[in-house]
Structures are given as C-alpha cells and as structure tokens.
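1. sequence and predicted structure are below.
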Amino acid sequence: MATPQDESNSGSPELRAAEYVRMSTEHQRYSTENQSDAIRSYAARRGYTIVRTYADEGKSGLNMDGRSGLRQLIADVTDGRADFEIVLAYDVSRWGRFQDADESAYYEYQCRRAGVQVEYCAEPFENDGSLGSDIQKMLKRKMAGEYSRELSVKVFAGQCRLIEKGFRQGGPAGLGLRRQLIDEAGQKKSLLGRLEHKSIHTDRVVLVPGPSDEIEVVRRIYRSFVEDGRSEGEIADLLNSEAVLTDLGRPWTRGTVHQVLINEKYIGNNVWNRGSFKLKQKRVRNEPSMWIRSDGAFPAIVDPLLFNAAQAIIRGRSAKMSDAAMLELLRQLLAKHGYLSGLMIDETASCPSSSAYRSRFGSLLRTYSLVGYAPDRDFAYVESNRRLRQQYPGLVEGMLEELRSAGASVSLNSDTGIATINHEITAALLLCRCAQTEAGSLRWLVRLGGPNQPDITIAARMEPGEGAVRDYYILPALHGWSSRLQFAERNGASLDTYRFDTLEALYELMRRVRLAEVA
C-alpha cells in the first residue's frame, strides 16, 4: 500500500525518497513503526525527504505473493510514475527473505535500471556497488533466506509436538465436529465459529462432537455405505434430494461423501502433514509414512468397527482390479480432461478412489508418473475456470443489455473483451474465481493491467463453486491499482468503498438524459 506524505515542513530537500516497510509476525523490533523511525532518522542525517510510504503489514517475505506494497513500488518505478530517486528499507531482510537470492537482487536491479537507488538503513555497508558492499549484501540475502528455512524447521517440529499431544492444527472442523478452544491449563473456553481463530498464543484447539443432527448425517453416510451397500454417488444424490448440505453449505458430491468416509478424525484420530507447502514453494502430498498422528485424541462420533469396514470396502473395490486395469482407467481420464487431480478421480464413478490409487501405487504422484502425467501444480482450478468461461458470455451480454436499456450506446470489442460506452468510456468485466484457504477463508484474485487497460474494470466475485456472482467491485483505472489485487471477504474502506451488490450504480452512471433545448 502506498501513501503520500505531508511535505509542508520539508524545507528544500536535496533528494526525494520513498520508504518501504514490511512486517510479518517475527518480532516487535521489526514493527513497521520502528522501521519507519529508523528510516526517517537515516533520511534526516543524509538530507533526504520522504515523500511516499509503501507498506506490507503482516506479509511474509518469502515471495511477492500478497505483497501489494512492494508490487506497487516496483510498478511505480518501472512505469515511470515514481516521484522519488531513492528507496529506503530498514535492512535486507525487510526487502525480502526470498529463497532465491537472485530474486531479491532482481527487484533491486529493476529499481536501479530505472534510476532509483535502494539503500538499507540498518546495514553496516553502503549499497554503492563496491566489491565489499556486494559481497556483504549477497551474504545478507542468503542469511535472510536461511533464517526462514531454519524457522520453518523449528515451526514444523513444534507443530508435530502439538499434534502428538492431540491439538488441532488449522483447517475447518468438518460436518459433525466443532473446534473447541482451551487454555494452557486444559480448561474449555469457547467454541470457534467458521473463520474464527484463537487470539492468545498459549490457547489450543481440539475437536469435539458437534450438533446431534450433523453427527447423525455422518453416521448415516457410513451406515448407507457399509450396511446398505450404496456408493458415494448414490449417497450424495440421496442427501441432495433431502436438501441436506455439507458443512460449507454446499450440495454433496461423490468426492465430498468419499472424504467423509476416509477421514480418521471421525474415529478421534488426529492426523496431520498429509500435504506440505513449506516456504510457500511447491505443494506436495506426502507419503503416509510422513504423516504425524495421535490416535484417540478426540471423542469418536463414528464406531471404529464401522469406519474400518468402510475402509475395507474402499480397498476391496480396487483389489479386484489389476494394476494395468486401474492405470488404463486413469489414462482414459487423462485423455479426456488433459490433466489429473485427486478430486477429479474421486468424482469419477468409473474410477477407483484416489485413496485406492495411493494405497496400490504408493502415492498419487507416482501413479501419475506411471500413466505419463507430470503435474507441476494443482490443476483442480482448471474445471473451475471452464465453468467461468461458460458463464462469461451470458453475463457480459446481460450487462450490455442493461446499459442499452438505460439509454447508453454500447459496442464490444470481441478480441479484447472491452466495451466502449457512450463513445467515451471503456469498461471490461472480469470473473474472479473463489478460492478457499486451508483455514476455510475465502479469497479472490483480481488481475489488472495489460496493454488494453479499460477506464473501468468490473470485478465480479464469484461464489464458491462459481455457481453465481456474489458481488461486484467497480474499479476506476485512475486510482492506480496494483496489477494484482487479492480480496478477502471483507477488505476495509479502501477497497470496499467500490463494492456493490448489483451493477445498478454503473447503469445509473451511464444513463443518458435528454436536456431541454435552450432558446
């Protein structure tokens, strides 16, 4: 976030400077206020006047994701909008703890190439390009990255100990369960609602049974599967016919029923580290031998015998198939969609479950390699984007029709997707896919910029599952937005001022009114 500064008492500065401050959650000495105090003392000693502040509060320095302040700084510098000659950062680690030191150097190089010098106020060297300066800076960058790696190891070890003691580590509780907050003495405090988090460091979270009607739905799923012989798809159809929703308020699918059937938390086991996303690098699914577990940590809401019977049925479905037959089904699925994911496999009735493939071949990644597929990221979003592409033409046409009904003249450039309204204003509609974090929070990414930036960007935030539009953000280009905006459910006045439930405000703004002729 960039903010201009009051220059009324700046006198006659020799050089204009911008400050960049960043704080994650590491230590109070790195608070943005303390950084800014040190930077301003440094600037005063050198006769610089700080005219702009870029800040990233509560942001990790591992990469550029979510760091709107640094992104805006780099964009202002490279696009020629910078009204300063120097960027001041507290030290190298505030610039970033990039795991690749060359990435940190690249962003500094972009500034220097545009004629803007970067200076580190608390470092023992001048960033003047000398041999001694460059060597120290390189070591500092490596040390900053190494600090994050060492911290990651310590945090992981601490999380493992908490799991083994029976405490929950992130993620929604799930249907039939609730997250119970307890203090350091083990005394119960309150139940945490969805999207709520503990606020005291020494508090812990455990799982407890939820409402009786939800528990009955979970038990009914197991009984239907084991005793009645229904498949996951049949159980999903039955629940949907009765208007029973998942814990996230969504209809059931074959995959969501399958996840209930294989999750050990329903028999009280605390299992963690099924997947890893260390240092915000590539997300991977771990082998079962790497899982951290504590059996019997929570009260069970499903009879362990019933749970084990369900696992035996799931394993037995694929036991009758040869390795070659299972892989051939996967090849057919890959040929049909062009990619594979655990969710896709679980949603395909003709395929064994993703857990069956893991059990038979060791892991999904190894299974993928056997059919010639090498994913470099999670492609579950592909199906979501396909649904968005299907909806987009209808939503655009509906918006254009409403504008015409309001008396506006509208033309659409089919190549760029930009509409020209009343021969003077350009606008474009963006559909923003809803993503859910591991903690259950909702996020939307808005990508702006490009060679054909319209005067107005209409960002339509989609509901989870991309079934409908949730609301709209009408973003004027004159504001100078960052090229990437990440929206949460609530974003503060700086963004939510532009939020609207419908596009009536836009239609009214573009309405043409006839004026009486002046005699």
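-> On my side now, so go ahead.
2. rest of the way, CA atoms for contacts and neighbours
-> Will do.
3. residue 398 falls within a helix, correct?
-> Yes: counting by DSSP: H, G, I helix; E, B strand; the rest coil, one finds residue 398 located in a helix.
4. what about it, neighbour count?
-> Residue 398 has 12 neighbouring residues, counting by other Cα atoms under 10 Å.
5. for the helix or strand hosting residue 237, buried residues please.
-> Residue 237 belongs to helix 232-241 when elements are defined using DSSP states H and E. Residues of helix 232-241 classed as buried: 232, 233, 234, 235, 236, 237, 239, 240 (neighbour count, 16 or more other Cα atoms under 10 Å).
6. check stretch 262-282 too.
-> So, applying 16+ other Cα under 10 Å, buried residues of stretch 262-282: 263, 264, 265, 266, 267, 268, 269, 270, 271, 272, 273, 279.
7. what is the end-to-end distance of that stretch?
-> This stretch, stretch 262-282, spans 25 Å end to end (Cα to Cα, to the nearest Å).
8. contacts only, for the closest residue to residue 181 other than its chain neighbours.
-> Nearest residue to residue 181 in three dimensions, chain neighbours excluded: residue 205, at 4.7 Å (Cα to Cα, 6 or more residues apart in numbering). Contacts for residue 205 (Cα atoms under 8 Å, 6 or more residues apart in numbering) come out as 167, 168, 169, 179, 180, 181, 182, 198.
9. now the angle from whichever helix or strand residue 219 is part of to helix 232-241?
-> Using DSSP H and E, residue 219 falls within helix 212-226. Per axes from the mean of the first three to the mean of the last three Cα atoms, to 10 degrees, the angle that helix 212-226 makes with helix 232-241 is 150 degrees.
10. what lies in contact with helix 212-226?
-> Contacts of helix 212-226 (Cα under 8 Å, 6+ apart): 175-177, 209, 230-232, 235, 257, 260-261, 301-302, 306-307, 309-310, 313.
11. comparison target, given below:
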Amino acid sequence: MHHPTQLTNALMQVPAAQYLRMSTDHQRYSIANQCLAIRNYADQRGMVVVRTYADEGKSGLDAVGRDAFLQLIADVESGQANFRVILVFDVSRWGRFQNTDESAFYEYRCTRARIPVVYCYESFDNDGSPLATLIKNIKRSMDGEYSRVLSAKVYAGQCRLAEMGYFQGGPPGYGLRRRLVGANGEAKGILEAGEQKNLRGDRVVLIPGPPAETRRVRQIFSAYVERTLSEEAIAQWLNRLGVPTDLNRQWTRQTVHNVLTNERYLGCSLYNRRTAKLKQKSTRNAPVLWIRREGMFKPIVEESLFERAQALLAFRSHCDDATMLRLLRELFARIGSISVAIIDEQDDMPCAATYRMRFGSLPKAYALAGLEADRDYAYIDLKRRLRAYGAKVTDRILRSLESAGCEVLRSLGNFRCNGLAVALTVVRCGKAPDGRPQWRIPKAPREAPDLLAVVRMAVGNTDPLDYYLIPREECQWLPVRSGSDGCARFQQYKIQSFDGVEQALLKTLTQGRRYVDGH
C-alpha cells in the first residue's frame, strides 16, 4: 500500500515529453544514453516522462523526414497534448539547422502553446532571459557550423578515396559489380544490392559483372551506333527479351541513355560529377572538377565505339532550333507522316523527348515546322491546364491552413498537415457514349491518403462544378464513373463551394478527426 505522501508526490509531478534524435550510431548520442540522461534530469526536478518521440537515424539539418519531430509539433499545437514540458538532451538533438531561425521557429511554436522546451544537459537554463537566449543562439550557430565543417571533411575524404580508385557509393550500373576489398587489397567478396561494408578499413571497387550482362552492354552500344537504333527502340527491344535493369526494373529511354553515357564501361571510375551538400539542391559540376581514375579494370566497351556513341548523342541533343525543325520537315517529306515512334527510329536527328524539352510539346514543334499532326493533341493542353488549376487550388488551401497556424509539408502536389496526408485530384468533364457529361474519379494512389480531395470540372472544363472530400476508408471503392448528379456512394462527401472545402479541411486537420461538410 502506497503512503499518502508518495501518492501526493506522484500527483504533483510535471508530465513531460522527451524528444530523442540520433543521426548515426555515435555512442554519446545513442537513444539509450539520451533516455537515461533525460530520466535523471526529470527525476531531480519532479518531472515524469509520459510520452516519447524518437527519430532514429535522422539528420538534424532540417525537419524533412523527421516524422517524430513533426508529430511532436502537431501534438503540441493541437491543444490535446498530455504533457506540459518537452525535454531534449541538448540543442543539437533539437536539430543542427543551417538557419538558426528555423530552430527558433519550431521552439517558438511550442512556447506559444505554453509547452516550453528544456535542454537537459546544456550549461544554461532555457528560461527566456537575455543571457540564455544569447548562449542558445551561439550553440545553434555552432551546431550548424559543425555540420558544415563535418560535411567538408567527409567530402574531402571521399574525393581522396575516389582519386585512389575506390567506389564512393550509389548503384554501380548495369553490367558492373561492387567488390569488397580489405585494407591490404585482398578481395573479400561481392556486395549485392543493399549490402554495405561493415569495417571502417574495408574499401569498395568496381569490377565487370557477369559475362551475360557485359555482353548485353556491348550489344546496346552496337545497336545504337552500328544498327542506328534509337534509345527508345533499344529499351523496347530489351523489354521484349525480358532483360531487367540493374535495379530489376523495365528499361526506359533514360536508362538506356545512362548506359550509353557511362564512362565506367571504359574501365575507369568517376566521381564528383554532381554534388548535393547539406541537403541542398543537387548541382552539376564542370568536367574539370570530375575525379577520374582510369585503368581500374579491362574495358567492357571499346573506346572507339564509346566515342562514336558520344558523338551521335551530342549531335542529337545539341542541334539548334532551326536545324531541329528542318529535320522534322525533311522527315515528314520523306515518310509522309510524323509521330513519336517515327522520330525515335531516326538515327540522324534528336529523339522525341528532346523535341518536347526544347519546344514545350510535340504539337508546338509540329506547328513551328509547319506540319499537321497525325492526331488531335488538344487533350495534352487540357491536362496541362487542369494540372495548373490543381496547383492553384492546392496553394490556396495551403495558405489558409498556414494562416490558421497549421504546419504543412508539400510533396508532388499532395501535402501533409498535422500528421494527416491529403491528396488532391482535378477530374475533367468527359462524354458518355450517349453524349451526356461524365466524370471518372481515378483510383487513389497505392498509399491511400487520409483524405482525398476531388474537384469535378464543369462542362467545358474551365470552371469547377463541385467538390468531394473522401476519407481513406472509402477510397477502396475508386475508380468510379459519375453523372451530373455525382455518385450516390459519395453524396455524403459532396461539397458545393470552395469555401466549404476550406472549412471542412480546417476542421479535419486542426481537430485531428474526420469532418466533411457536417457529416
């Protein structure tokens, strides 16, 4: 039986949440060590940990991918958190944000909700005093600088190893394999896809793959240079043979292009063609900065064949606009028609994808060349307009949510808000066989969102007709075709105005429950 004093002390303890983060297996910052340190701190100050948020193996450079961290912020701002303080081991575990204002931004959101953040093993009390604020900002800057310095050291080390001929990561490419070697150079076996070395002194080198794959690489180069097949035609040929890529996928024009431009097939290793430091946007480096080590193994492709392939690729991709349009006209005059397949079959002109990138679309290229297309491409412009309209609707929704204090993360047209995933799709108005308007609400993505927002366009596809907010459990009934009155199954989720959509989303995403137009 507990003594009354013990029960009183237990009731007086302050409920706390602990946030734990570890980007590597460094012993000092292991999850177990952080837990122990925070528990000791809580016991000494009359606190009890009632909730744990842990991001294991997550970088602190930003909040992207730190699901536990984002859930913590969402719980704090929901007003339903069962804790009154957040305990963190130190400032660096909160994050090594490159912009100190970003770190302060997330902490302020907690403080605004009257749930302060406490750094247990820092030399200052996070009490908002001028001295504590100054020290905290210095620590944030130091943590950000630590990441920058460490990144520079790692980059320099990788460049040095690349100059020695060691492979520095990523898929090796079709027809190549990664071999693990010891510190003294002895071979230790082949690393399969997903496998990594486990000893710091071990290294990885590239070697030719199985004879069947290296022979296939030579056939790809020969088909492109000597048989004048296009990259698209080569991809179709390989898929008909049932040959998968190195990632066990079907071939595409881009994967064939990657093979044709990969200098590793000459027996050399390449590094530093692109860099993406500190989670910044990847940038393409100038060839003078590339690190090339030749003679690593016997070439898979003859150098003369490789150079001929590069010359042909350069010709196809670097024609000026006038030359590209002239080639289109000459092709049409010679064959009498024009299409993607016909363009891709030609070895003396750019492929169809190059025309799309250069002129925006194939119909525009045809029009500039003075040619009549072999089909009506109006649907392409319609898809582009509907995609732009969907982005406009999404931007408006996100602005409303952010104005309401919600945290939103956008990804490929969809977004997450307060832990819930929302997807938006704009459905065009088509015609049924009897001529009446018809809409087809498509199947939800493989990973069904918590909420699917559907915009049905009116006849003419210039203005919206109505809206639907469909919860995850109902997405199993998609795709579905509907008439002017909609689909009977989804009538309860129908909303007539965009203002109603905004209100429903705000109630759903801020209250953390299903709410659709009063239902």
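-> Cool, got the structure. The shown structure was predicted, so the numbers you read here are calculated from the model rather than taken from an experiment.
12. about what we covered before: what subset of the contacts of helix 212-226 of the first structure is buried?
-> Neighbour-count burial (16+ other Cα under 10 Å) applied to the contacts of helix 212-226 of the first structure gives 175-177, 209, 230-232, 235, 257, 260-261, 301-302, 306-307, 309-310.
13. that older thread, which two from the buried residues of helix 232-241 of the first structure end up farthest apart in space?
-> Within the buried residues of helix 232-241 of the first structure, 232 and 240 form the most distant pair, 12.3 Å apart (Cα to Cα).
14. average gap between the helix holding residue 219 of the first structure and the second structure?
-> Helix 212-226 of the first structure, aligned to the second structure and superposed, deviates on average by 1.1 Å (mean Cα distance after the TM-score superposition for the first structure).
15. average offset of the longest helix belonging to the first structure relative to the second structure?
-> The residue-count maximum for a helix in the first structure (DSSP state H) belongs to helix 131-164. Its aligned residues in the second structure lie a mean 0.5 Å from helix 131-164 of the first structure after superposition (mean Cα distance after the TM-score superposition for the first structure).
16. which helices and strands does that helix pack with?
-> Helix 131-164 of the first structure sits against helix 92-95, helix 101-113, strand 270-272, strand 292-294, with contacts defined as 3 or more Cα pairs under 8 Å, 6 or more residues apart in numbering; DSSP states H and E.
17. buried stuff in that helix?
-> Using 16+ other Cα under 10 Å as the test for burial, helix 131-164 of the first structure gives 136-138, 140-145, 148-149, 159-160, 162-164.
18. that helix: what's the following helix or strand?
-> strand 177-182.
19. what comes into contact with that following strand?
-> Contact partners of strand 177-182 of the first structure, identified using Cα under 8 Å, 6+ apart, comprise 172-173, 188-193, 198, 203-211, 215.
20. and if we set it to 7 Å?
-> 173, 188-192, 203-210 (Cα atoms under 7 Å, 6 or more residues apart in numbering).
21. how much does that strand stray from the second structure?
-> Its matched residues in the second structure lie on average 1.3 Å from strand 177-182 of the first structure after superposition (mean Cα distance after the TM-score superposition for the first structure).
22. for residue 98 of the first structure, which three-state class applies?
-> Per three-state DSSP, residue 98 of the first structure ends up coil.
23. how much space is there between it and residue 92 of the first structure?
-> Residue 98 of the first structure is 10 Å from residue 92 of the first structure, by Cα to Cα.
24. before we move on, back to that, which of the buried residues of stretch 262-282 of the first structure sits closest to residue 346 of the first structure?
-> Proximity of these to residue 346 of the first structure (Cα to Cα) peaks at residue 263, which lies at 14.0 Å.
25. related to what we said a few turns ago, quick check: angle from the helix holding residue 219 of the first structure to strand 177-182?
-> 130 degrees.
26. flag every buried residue along helix 212-226 of the first structure.
-> Those would be 214, 215, 217, 218, 219, 220, 221, 222, 223, 225, 226, for helix 212-226 of the first structure by 16+ other Cα under 10 Å.
27. hmm, back to that, and the next element down the chain from the helix holding residue 237 of the first structure?
-> Past helix 232-241 of the first structure, the next helix or strand by DSSP H and E is helix 254-262.
28. identify the residue of the second structure aligned to residue 416 of the first structure.
-> Correspondence of residue 416 of the first structure to the second structure, assessed by TM-score structural alignment: residue 468.
29. any idea which element that match lies in?
-> Using DSSP H and E, residue 468 of the second structure falls in strand 464-471.
30. off-centre distance for the helix or strand following that strand?
-> Next along the chain after strand 464-471 of the second structure, taking DSSP H and E as the criterion, comes strand 480-482. Here strand 480-482 of the second structure shows a centroid-to-chain-centroid distance of 31 Å under the convention Cα atoms, centre = their mean, to the nearest Å.
31. cool, stretch 223-233 of the second structure as well?
-> 32 Å.
32. out of the contacts of residue 205 of the first structure, which are buried?
-> Going by neighbour count (16+ other Cα under 10 Å), these have 167, 168, 169, 179, 180, 181, 182 buried.
33. once you drop chain neighbours, what's closest to residue 402 of the second structure?
-> Using Cα to Cα, 6+ apart, the nearest residue to residue 402 of the second structure is residue 408, at 7.1 Å.
34. who's in contact with that neighbour?
-> For residue 408 of the second structure, the contact set (Cα under 7 Å, 6+ apart) comprises 415, 416, 417.
35. counterpart of it in the first structure?
-> So, by TM-score structural alignment, residue 408 of the second structure is left unmatched.
36. ok so, going back, hmm, which of the contacts of strand 177-182 of the first structure are the buried ones?
-> Those of the contacts of strand 177-182 of the first structure that meet the buried threshold are 173, 191, 192, 203, 204, 205, 206, 207, 208, 209, 210, by 16+ other Cα under 10 Å.
37. looking at those, which is nearest residue 333 of the first structure?
-> The shortest gap between residue 333 of the first structure and any of those belongs to residue 173, at 31.7 Å (Cα to Cα).
38. and the closest one, how far is that from residue 298 of the first structure?
-> 12 Å.
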